[in-house]
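**Q** Provided below for reference: sequence and predicted model.
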Amino acid sequence: MSLLALLATLGLVLFTTLSTPLKDDVAWLLYMAGRWLDGQRLYVDLIEVNPPLIIWISAVPEWLTEWSGLSGKQVALPFFAALVLASAWGAANLLRPVAKLFENRLAVFSLAGTVLIGLAGPELGQREHLLMAAMLPYLCIFARSLDRVPTRAWASIAAGVLAGLGCALKPRYGLVLGLLECVALASGLRPWRTMTISAGATVAAYVAAVLAIYPAYLERAVPLGIALYGATDAPFSWMLWDNVPVMLGEAAVLLLYWLTRRQARESSLVLTLGVFAIGSTLVCFLDGKNWFYHRLPATVAIVLALLVWAGSVLTRPAAEWRRLAVPLLLVASACTVFGVAAAQRLKPQVELACAPGLSTEARVERLIRREGAKTYVAFSEWIALGFPVVNNTGVVWASRFDSMWALKGELWRTRFDPATSKEWPVRRWVARDFVAGCPDLVVVDTREGLNYIAILRGSDPAFANAWSQYKQIAAFDGLRVFKHGGERHCTGRPKLLQAQIDTRPTASGEP
């Protein structure tokens, strides 16, 4: 039955994600990986604020795409699902000796896989999703250590390497591992265990590799992100409200652990997952973004902890069920809340999968093909207007940025730092990219409250002159579509625009 649940969940998620536009963040990373495989230089020719590991991972399905002849989406989504399920299988094997509850390896694998795939839904393959999968074996061995269950050295080393790679995907998760080590010290465990040494060595090796291979990451990408990415921060009150279910879930996990901490060996896993969830939520607040996938690791850990606790109770005599009836109802209610929320996130994707041609991205793609456009750009903070549109049509993207987030960041920072426009002249960079690329088709998003065209016209006369050659040809979903209407086409149109962002700008602010 549990295996059928996993297969049904996997089938539904893959059907919806394969039948609808690829998640914009994933599409952009695949595009970046493809350009990197073609010889472009990360953080020099290609602008990205994420550490390089996620690009390296994305390069695997991108390479398989070229080798297999399938689309990027058809390769990447099953590839990411396979990575997640491999983690679930590893966790099932690691938990088997811990308690009788975990003896049925297939059932444990199916349950963990269902939670990992089902809660992610349309966020399949996001960085936080892969991070949670990488951390899961580490959490299982950590719980074994609390129970003094020995683990083979090779398994500890492998789990440590995976956890180190998880921290490499999102460095702030080093704080989460640090929080777990506080629990370990309180439990009498020594800090120099094989697994922690392996994780630390992996992180150290990764940092050394980045410094040696990609010095531009620290010189260019990190300063850019620190300076401008704050424009996408959500108000603290919004984050607090949207994280209420997660924080209540964490409180419930700790309460349940306390109720049965001396009665079940599974309690150590419940505690481990609960502490990991709390640490993940702290990282979410430090990030300052109110995107669901930032809450995904905590959500997965909470649901797994609740299910482990409930399973532990249900394997005991009926008298225990009655004694813990109220907590069991609490667990059932919490799992229902998280399950319904996951279904609500997936529902629009299911509806869109039944009519994929109605999506905004699909309509833009049809326009690009109809007009025979070779170059294209979108003035929007929404990445999806660029990616997966570019991935699916093969059109050349006429900007060094994946969206207009950096432009919004410059405008935001200028309010309290007048030197921003000199240090980070994003308006000038975007305008010059436009003039150099002279895109055949342009989409302008009017839903965001920013008049991109007016801002760029006022920033660069060359842009104003180039824009005068465009005329509107369509409007839908809050978007206006423009086509280059002049007889004279721009010369020297590059196949791939080079970024060349220098953190030491000239006095004129030129890139």
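**A** Received the coordinates, thanks. Please read all numbers here as calculations on a predicted model, not as lab measurements. Numbering: from 1, shown residues only.

**Q** switch to C-alpha atoms for all contacts and neighbour counts from now on
**A** Fine.

**Q** which SSE is residue 473 in?
**A** Residue 473 belongs to strand 470-476 when assigned by DSSP states H and E.

**Q** same for that strand, what does it pack against?
**A** strand 479-484 (3 or more Cα pairs under 8 Å, 6 or more residues apart in numbering; DSSP states H and E).

**Q** the strand it packs on: how far from the chain's middle?
**A** Computed by Cα atoms, centre = their mean, to the nearest Å, the chain-centroid distance of strand 479-484 equals 30 Å.

**Q** equivalent analysis for stretch 208-218, please.
**A** 22 Å.

**Q** buried residues in whichever helix in the chain runs longest, which are they?
**A** Ordering each helix of the chain by length in residues (DSSP state H) puts helix 325-354 first. Within helix 325-354, the residues scored as buried using 16 or more other Cα atoms under 10 Å are 327-328, 330-331, 334-335, 338-339, 342, 345-346, 349-350, 352-353.

**Q** do stretch 291-303 as well
**A** Quick answer for stretch 291-303 (16+ other Cα under 10 Å): 293-303.

**Q** looking at those residues, which is nearest residue 479?
**A** residue 293 (26.1 Å; Cα to Cα).

**Q** any idea how far residue 374 is from residue 368?
**A** Separation of residue 374 from residue 368 (Cα to Cα, to the nearest Å): 8 Å.

**Q** of the two, which one has the most company?
**A** residue 368 (23 against 16; other Cα atoms under 10 Å).

**Q** ok, residues contacting the helix or strand encompassing residue 366?
**A** Assigned by DSSP H and E, residue 366 falls within helix 360-371. Contacts of helix 360-371 with the rest of the structure, by Cα atoms under 8 Å, 6 or more residues apart in numbering, involve 21, 356-357, 384-385, 388-389, 392-393, 441, 477.

**Q** comparison target, given below:
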Amino acid sequence: MNQRWTIVAAILATALLIQIPLVLNADLGWLLTANEKILDGRRLGIDLFESNPPLSVYMYMPAVKLARLTGIAPEYIVIILVIVEIVGALVVIDRAAAAAKLEAGERNFSAWSLAILLAILPGAIFGQREHIAVIALTPFVAITAIRWRGFDPGPVAIFGGLGAGLAMCIKPFFALVLGLPIILAAVRQRSFGPLLTFEACTAAITVASYGAVVFAVFPEYLFSYAPMVTEAYLPIRREFGSLLPLPIAVVGASIAFLRLVAPQNFRMWSDATPWLAASVGGGAAFLLQGKGWPYTAYALCLFAIAAPLLHVCTKTLRAAVAIGGLAVVVLVGFYLSSPAPGFPSLEQRVQALVKHPRLLTITDHIGLGHPLVRQIHGIWVGSSCAQLLAAGAILRQNGSQPTQAEQAKLDDIIQFERRQLLADLRNGRPDVILVDTYLLSTFQFDWLAWANSDPELKKELSHYREVEDVGRVRIFVDQSDLER
């Protein structure tokens, strides 16, 4: 046992050192900023807007509060808290394995393998919502795999259910990841029993409780903002055919390695089936989200690797298989960390114009303003990370033939975004405004003309002068700052 947790500690310490220079990405930067705004009095769904459900925002509140208490940068506290979460997940899995009386060697290898997959594999997506959610639901999949083998995981299974429920609250798409393994178990047993386990019931109760909280505490988000997200943001997706090759390749590679690792035991109802089913569920979630962003494939990749990897501890591997498997894992790691289409480096240019500016962007891309505003120690004055809803509405208007009722809804969404931008300009008085020239990083689009089409916005923007354009970005500065 000492050896087991000593090696886990070494893996997690390595992850901590790797993440210190990497962890601050666009999504994390925005969500930390959003929580700071909430602590300063902003209200989610009223004067602060985020397209994901409330838990996706508030899950970072402990890091922000601890940062204010300790003076440590919140992104570093996120690293520590995520590592604590990984430890908790590994302990739950190990306690379930102990209750099932699995051998020490299998428990050791499982702990080490999952520590690497949860802490090292994520790379640049460490600490993002999907990463945190997958850590939370991994014990549920492990417990399902233990039950699949005919063992009892004991009362610790309740914690697996709690984690799975929280994962679904973060993103409902994760219901596919945990749902497919238990549905297969029900089919295999020809019984509803797998759907009524402690962990399954706990997950369902957690989701229902969260729904009640959102209904009671965040009615503005639920009834005002969420419908606009559904209308304008969720339909933004890549072509299905361009997304499908990734799940096919990842699941196909997992099955191929399973055949190589355990050729005698490979069959429909093998011990690896729950892990493989979770990967298929992750692939389905990746396809349904339709964005094609690498981090949305994390569940698909992690459980696809775990399926054959957790068989290795009882097998003697050929060198070629081991090297091939390691190469695939490294490639998956590079894929998950591949950067999104981004922007030119703006830190030095912005700081040369105004030190620690009040910053605002006119764009649909979160990466223009975040984490830039934190890197330059500026102040974000926007009520959202970007004009995402306007972009979705514009795309739908130009890419299809909406009905008159749909057109009215899309016009209302675009007008809503303009009203919020106007409020941000008047209330925030930004020193610097960064204006994008692309729509969804794909089509050339004049965001400045879009804003200036509103007379009130045009009047506010007339106080700013363009000083430079860098690649796809136009930089505007308050004329009063230039005259100082």
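**A** It's in. This one's a predicted model, so the numbers in the text were calculated from it and none came from an experiment.

**Q** care to give me the TM-score?
**A** After superposition, the two chains reach a TM-score (TM-score structural alignment, normalised by the length of structure 2) of 0.85; 463 aligned residues with a Cα RMSD of 3.3 Å.

**Q** circling back: the strand holding residue 473 of structure 1: which residues count as buried?
**A** So, applying 16+ other Cα under 10 Å, buried residues of strand 470-476 of structure 1: residue 470.

**Q** can you name the residues in contact with that strand?
**A** Residues contacting strand 470-476 of structure 1 (Cα under 8 Å, 6+ apart): 480-486.

**Q** wait, residue 481 of structure 1 sits on residue 443?
**A** Yes. The criterion here is Cα atoms under 8 Å, and residue 481 of structure 1 meets it with residue 443 at 4.5 Å.

**Q** tell me the helix or strand right after the helix or strand hosting residue 259 of structure 1.
**A** Per DSSP H and E: residue 259 of structure 1 is located in helix 244-260. Beyond helix 244-260 of structure 1 on the C-terminal side, the first helix or strand identified by DSSP H and E is helix 267-287.

**Q** could you give the angle of that following helix to helix 244-260?
**A** Computed by axes from the mean of the first three to the mean of the last three Cα atoms, to 10 degrees, the angle separating helix 267-287 of structure 1 from helix 244-260 equals 150 degrees.

**Q** what does the next helix or strand after helix 267-287 of structure 1 rub up against?
**A** Of the helices and strands lying after helix 267-287 of structure 1 in sequence (DSSP H and E), the nearest is helix 292-314. When contacts are defined by Cα under 8 Å, 6+ apart, helix 292-314 of structure 1 is touched by residues 101, 112, 115-116, 119-120, 123, 126, 128-129, 131-132, 243, 246, 249-250, 253, 256-257, 264, 266-267, 269-271, 273-274, 276-278, 280-281, 284, 320-321, 324, 328, 331, 335, 338.

**Q** near residue 149 of structure 1, how many other residues are there?
**A** Neighbour tally, residue 149 of structure 1, other Cα under 10 Å: 12.

**Q** which residue in structure 2 lines up with it?
**A** Aligning on TM-score structural alignment places residue 149 of structure 1 opposite residue 151 in structure 2.

**Q** if you drop the residues flanking it in sequence, what lies closest to residue 164 of structure 2?
**A** Excluding the flanking residues, the one nearest residue 164 of structure 2 by Cα to Cα, 6 or more residues apart in numbering is residue 137, at 4.2 Å.

**Q** shouldn't that neighbour be within a strand?
**A** No. Residue 137 of structure 2 is assigned helix when assessed by DSSP: H, G, I helix; E, B strand; the rest coil, not a strand.

**Q** count the neighbours of it for me.
**A** 27.

**Q** counterpart of it over in structure 1?
**A** Match for residue 137 of structure 2 (TM-score structural alignment): residue 135.

**Q** do the same with residue 88 of structure 2
**A** Counting by TM-score structural alignment, the partner of residue 88 of structure 2 is residue 86.

**Q** what kind of secondary structure is that match in?
**A** Criterion first, three-state DSSP; result for residue 86 of structure 1: helix.

**Q** quick one: it from residue 141 of structure 1, how far?
**A** 16 Å.

**Q** so for the two, which sits in the more crowded spot?
**A** Ranked by neighbour count (other Cα under 10 Å), residue 86 of structure 1 and residue 141 place residue 141 first, with 25 against 16.

**Q** surely the more buried one touches residue 94?
**A** Yes. Using Cα under 8 Å, residue 141 of structure 1 is in contact with residue 94, at 6.9 Å.

**Q** tell me, how many residues neighbour the equivalent of residue 351 of structure 2 over in structure 1?
**A** For residue 351 of structure 2, the aligned position in structure 1 is residue 366, judged by TM-score structural alignment. For residue 366 of structure 1, the count of nearby residues is 14 (other Cα under 10 Å).

**Q** again, but for the one 5 residues further on
**A** Here the count is done by other Cα under 10 Å, and residue 371 of structure 1 has 11 residues near it.

**Q** what segments of the stretch 1-150 of structure 2 are helices?
**A** For the stretch 1-150 of structure 2, the helices defined by DSSP state H, counting those that start in this stretch occupy 2-19, 26-39, 54-58, 61-70, 74-99, 104-119, 129-148.

**Q** the shortest one corresponds to what range in structure 1?
**A** Helix 54-58 of structure 2 falls opposite residues 52-56 of structure 1 when the two are matched by TM-score structural alignment.

**Q** give the buried residues for that stretch.
**A** Applying a neighbour-count criterion of 16+ other Cα under 10 Å, the buried positions in stretch 52-56 of structure 1 are 52-56.

**Q** how about the residues you listed, which pair is most distant?
**A** Most distant of those, by Cα to Cα, are 52 and 56, 6.4 Å apart.

**Q** ok, back up a step: what's the PyMOL syntax to select whichever of the contacts of strand 470-476 of structure 1 are buried?
**A** In PyMOL, this line selects whichever of the contacts of strand 470-476 of structure 1 come out buried by 16+ other Cα under 10 Å:
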select buried, resi 480+481+482+483+484
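
**Q** cool, thanks, talk later.
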